[in-house]
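**Student:** Here is a sequence with its predicted model. Questions after.
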Amino acid sequence: MTFDSALLSLNVELKGPVAEVRLIGPSKGNAMGPDFWTELPRVFEALGADDEVRAILLYGSGGTFSYGLDLPAMQPVFAPLLESRGTDARLRSSFRRQIQELQDAVSSVARCGKPVIAAVEGWCIGGGVDVISAADIRIASPGATFSIREVRVGIVADLGSLQRLPAIIGAGATRHLALTGEDFTAQRAHELGLVTELADDVVARGRELAARIAANPPLVVQGVKRVLDQGAEQAVQTGLDYVQVWNTAFLPSRDFAEATRAFAERRPAVFTGD
């Protein structure tokens, strides 16, 4: 299996039975723009179907995992609904389908039949947390920083964190982090169980873990993953469907418009509840 040079946001390298998927931008901090959302499911579906691949290592380039959603690059997705103030049913329906496509891109990581190890260094914000939440194993460097930051930019997180994190770190910790949007350290992520291990060279450690998994009987490994996932998919999908409807109705608000302006102007946002 090969991927052509048309991939713009990801680099895929096969090293024996381990596939390494590296976020490469093109936006600063591996922010997730249109290319990422198109390429992520394409890559993970292909790797899941490749019998030679037994484990996948996912990590970011440039010393960071991801700054999350690339708001400027994704502006064309939001702009029509914001301009209509959510009054156009056709636009709302189209916007819901777009949310679903982004959700499906993240879920391609969870659906992949091969175990996925996310190795995090630097920043892992918003959409970055959505993606690692869909992985099977998460490890981090001691200097990594995490944030479920959507609440600070006027968005209910809608790509999987709110659905998957309660089973990983508990409902209480998920509520705390999602409602405050605060940054938290790798040490705290380890204490909560979001990451199972801290390593100075997190990519090297990820490679060790991937090789160990790949050395086990592949059908048994895939069976372990499927058994652990059994029953969880329906609950996650129900939550994803619900937040599609919520954000379709409430995202086109003055507060979200203020958040996007404040982001562009590099100033604190002032929210009014409108």
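**Tutor:** Arrived safely, thanks for sending. Residues are numbered from 1 along each chain as shown.

**Student:** alpha carbons only for contacts and neighbour counts from here, please
**Tutor:** Will do.

**Student:** Go through stretch 91-110 and flag the buried ones.
**Tutor:** 91-92, 95-96, 99-110 (16 or more other C-alpha atoms under 10 Å).

**Student:** wait, isn't Ile168 in contact with Glu191?
**Tutor:** No. Contact between Ile168 and Glu191 fails when scored by C-alpha atoms under 8 Å: they sit 11.6 Å apart.

**Student:** Mind picking the one among the buried residues of stretch 91-110 that's closest to Gly206?
**Tutor:** Set against Gly206, the nearest of the buried residues of stretch 91-110 by C-alpha to C-alpha is Val109 (16.5 Å).

**Student:** The helix or strand where that closest one lies packs against which elements?
**Tutor:** Remark: Val109 resides in helix 89-111, with elements defined by DSSP states H and E. Counting contacts by 3 or more C-alpha pairs under 8 Å, 6 or more residues apart in numbering; DSSP states H and E, helix 89-111 packs against helix 34-49, helix 71-84, helix 127-133, helix 232-250.

**Student:** Next, the angle from it to helix 34-49.
**Tutor:** Note on geometry: by axes from the mean of the first three to the mean of the last three C-alpha atoms, to 10 degrees, helix 89-111 and helix 34-49 are set 40 degrees apart in direction.

**Student:** and helix 89-111, how far from the chain's centre?
**Tutor:** Using C-alpha atoms, centre = their mean, to the nearest Å, the mean C-alpha position of helix 89-111 is found 13 Å from that of the whole chain.

**Student:** Same question for stretch 38-53.
**Tutor:** With C-alpha atoms, centre = their mean, you get 16 Å for stretch 38-53.

**Student:** Tell me which of the helices and strands packed on helix 89-111 sits nearest to Asp158.
**Tutor:** It's helix 232-250; of these, that one is closest to Asp158 (C-alpha to C-alpha) at 5.8 Å.

**Student:** Show me the contact partners of the closest one.
**Tutor:** Around helix 232-250, the neighbours that count as contacts under C-alpha atoms under 8 Å, 6 or more residues apart in numbering are 86, 92-93, 95-96, 99-100, 103, 155-156, 158-160, 163-164.

**Student:** Can you tell me which residue sits nearest the middle of this structure?
**Tutor:** Val131 (2.2 Å; C-alpha atoms, centre = their mean).

**Student:** ok, back up a step: make TSV from the helices and strands packed on helix 89-111 and add distance to Leu58 to it.
**Tutor:** Formatted as TSV, these follow (distance: least, C-alpha to C-alpha, whole Å):
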stretch	distance to Leu58
helix 34-49	11
helix 71-84	23
helix 127-133	9
helix 232-250	21
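
**Student:** Out of the ones you listed, which is the most enclosed?
**Tutor:** Among the helices and strands packed on helix 89-111, helix 127-133 has the highest mean neighbour count (mean count of other C-alpha atoms under 10 Å), at a mean of 26.

**Student:** what does the following helix or strand past it rub up against?
**Tutor:** Using DSSP H and E, the helix or strand that directly follows helix 127-133 along the chain is strand 137-140. Contacts with strand 137-140, where a contact means C-alpha under 8 Å, 6+ apart, come from 115-121, 132, 186, 194-199, 202, 206.

**Student:** The structure to be compared is supplied as follows:
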Amino acid sequence: MLSVIIRSALQKYRGLLLPGQAAVRAMSSSSSPGSPYTTLAISHPAESVTHVELNRPEKRNAMNKAFWSEMVTCFNEIAEDPDCRVVVVSGAGKIFTAGIDLMDMASDVLQPEGDDVSRISWNLRKIIAKYQETFSVIERCPKPVVVAVHGACVGGGVDLITACDIRLCTQDAWFQIKEVDIGLAADVGTLQRLPKIIGSRSLVNELALTARRMYADEAKSSGLVSRVFADKETMMAGALEMAGEIAGRSPVAVQGTKINLIYSRDHSVAEGLDYMASWNMSMLQTQDVMKSAQAAMEKKSTKTIEFSKL
């Protein structure tokens, strides 16, 4: 059944292409002269779906100084965009990302400003907090974020995907917490989020302390990703299909679900239930509930419902 759905999505996806273009190529939206971004390509491949593509393929999508600020700007805008209900994140070129661009970032990390140890440390802490915001903004964005990984996902790439809501990958994908190999502890989200994603604390410790690679099958069995696809083209079709399914639901329900899932992850069951009660005492008054109930009684798909923008 899944293969049928993916083939159907792939056909829809190809229908969006210009003549002679490959599917994955058409998904990309190269930064135009008027684009505010130099490291990201933004496109809208389907209604209510925004595609954010890491767009430095010539540098293996390494994360330079511009990337860290552009991601914050991008996701802050997406969070406020009523036309966007779901986000798909992927990487252009041969791999998802090689992680931090050490050559470009060295001056910030290795030569922070300050006259003494205290001032240097103070400034370095501000720099680290700024980099942490780059991925925390993904987690805070109320729109669900589906990330699609192909090839290598190294270092900062793992920090990025652990802040996303749904993780997909190709059969050739591999993941590596690389930081111990360059003399530091991962400091922008992996060590905080990965233990909440993977059930085995021992496995998380092993990956973080040895910097070994985790390949697609192990990533799937451990819970890091929920689906593995044969190749990038099929994965992107699957990601779009999933994004379309989510976008077709009530944005009140979808965004409320994401916010409460994250809150409950970080709080006790009792606190999560109390927060949920406070949340839904207002959100249950939406017209979306009546529309969905009416569709169910008439045995219609929610795809037939036009939900208002949120």
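**Tutor:** In hand now; what should we look at? Predicted model, so just to flag it, every value in this text is computed and none were measured.

**Student:** if we can go back for a sec, average offset of the helix holding Val109 of the first structure relative to the second structure?
**Tutor:** Superposed on the second structure, helix 89-111 of the first structure shows a mean distance of 0.6 Å to its aligned residues (mean C-alpha distance after the TM-score superposition for the first structure).

**Student:** In the first structure, what residue corresponds to Gly223 of the second structure?
**Tutor:** In the first structure, the residue paired with Gly223 of the second structure according to TM-score structural alignment is Gly193.

**Student:** is it true that that match touches Pro166?
**Tutor:** No. Here Gly193 of the first structure does not reach Pro166: they are 10.8 Å apart, not a contact under C-alpha under 8 Å.

**Student:** Just give me the match in the second structure for Lys114 of the first structure.
**Tutor:** Under TM-score structural alignment, Lys114 of the first structure pairs with Lys143 in the second structure.

**Student:** Was I right to think its match contacts Val86?
**Tutor:** Yes. Counting by C-alpha under 8 Å, Val86 is a contact partner of Lys143 of the second structure at 5.3 Å.

**Student:** Just give me the neighbour total for the match of Lys114 of the first structure.
**Tutor:** By other C-alpha atoms under 10 Å, the residues close to Lys143 of the second structure number 29.

**Student:** Now name the helix or strand holding it.
**Tutor:** With DSSP H and E as the criterion, Lys143 of the second structure is inside neither a helix nor a strand.

**Student:** and what of Ala119 of the first structure?
**Tutor:** strand 116-120.

**Student:** how close does that strand sit to the second structure?
**Tutor:** Mean for strand 116-120 of the first structure is 0.2 Å (mean C-alpha distance after the TM-score superposition for the first structure).

**Student:** quick one: the following helix or strand past that strand aligns where in the second structure?
**Tutor:** Next in sequence after strand 116-120 of the first structure, counting helices and strands by DSSP H and E, comes strand 123-125. Aligned using TM-score structural alignment, strand 123-125 of the first structure spans residues 152-154 in the second structure.

**Student:** which residues touch the matching stretch?
**Tutor:** For stretch 152-154 of the second structure, using C-alpha under 8 Å, 6+ apart, the contacting residues are 95-99, 173-178.

**Student:** how far does it sit from the chain's center?
**Tutor:** 14 Å.

**Student:** same deal with stretch 73-92 of the second structure?
**Tutor:** 10 Å.

**Student:** where does Gly68 of the first structure sit relative to Gln187 of the first structure, distance-wise?
**Tutor:** 21 Å (C-alpha to C-alpha, to the nearest Å).

**Student:** of those two, who's got more company?
**Tutor:** Neighbour count, other C-alpha under 10 Å: between Gly68 of the first structure and Gln187, Gly68 has more, with 24 against 19.

**Student:** And that one? What does it align with in the second structure?
**Tutor:** Per TM-score structural alignment, Gly68 of the first structure is aligned with Gly99.

**Student:** how far away is that match from Ala62 of the second structure?
**Tutor:** 5 Å.

**Student:** can you check Glu77 of the second structure too?
**Tutor:** 23 Å.

**Student:** what's the answer for Ile161 of the second structure, then?
**Tutor:** 15 Å.

**Student:** Buried residues of stretch 18-38 of the first structure, list them for me.
**Tutor:** Neighbour-count burial for stretch 18-38 of the first structure [16+ other C-alpha under 10 Å]: 18-25, 29-33, 36-37.

**Student:** Mind picking the one among the residues you listed that's closest to Gln75 of the first structure?
**Tutor:** Closest to Gln75 of the first structure, out of all of these and judged by C-alpha to C-alpha, is Gly33, at 9.7 Å.

**Student:** residues in contact with the residue nearest to Met74 of the first structure when sequence neighbours are not counted?
**Tutor:** Spatial nearest neighbour of Met74 of the first structure, chain neighbours left out: Gly33 (6.1 Å); criterion: C-alpha to C-alpha, 6 or more residues apart in numbering. Contacts for Gly33 of the first structure (C-alpha under 8 Å, 6+ apart) come out as 27, 69-71, 73-74.

**Student:** Look at Pro45 of the second structure and tell me its secondary structure.
**Tutor:** At Pro45 of the second structure, secondary structure determined by DSSP: H, G, I helix; E, B strand; the rest coil is strand.

**Student:** Val89 of the second structure too?
**Tutor:** Once three-state DSSP is applied, Val89 of the second structure turns out strand.

**Student:** close enough to count as contact, it and Val49?
**Tutor:** No. With contact defined as C-alpha under 8 Å, Val89 of the second structure does not count as touching Val49 (10.7 Å).

**Student:** Which residue ranges of the stretch 151-300 of the second structure form helices?
**Tutor:** Ranges of helices in the stretch 151-300 of the second structure, per DSSP state H, counting those that start in this stretch, are 156-162, 190-197, 201-210, 216-222, 232-247, 251-265, 269-283, 287-297.

**Student:** so can I have TSV of the ones you listed showing distance to Thr39 of the second structure?
**Tutor:** Listed next are these as TSV, based on distance: least, C-alpha to C-alpha, whole Å:
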stretch	distance to Thr39 of the second structure
helix 156-162	14
helix 190-197	22
helix 201-210	27
helix 216-222	26
helix 232-247	20
helix 251-265	27
helix 269-283	37
helix 287-297	37
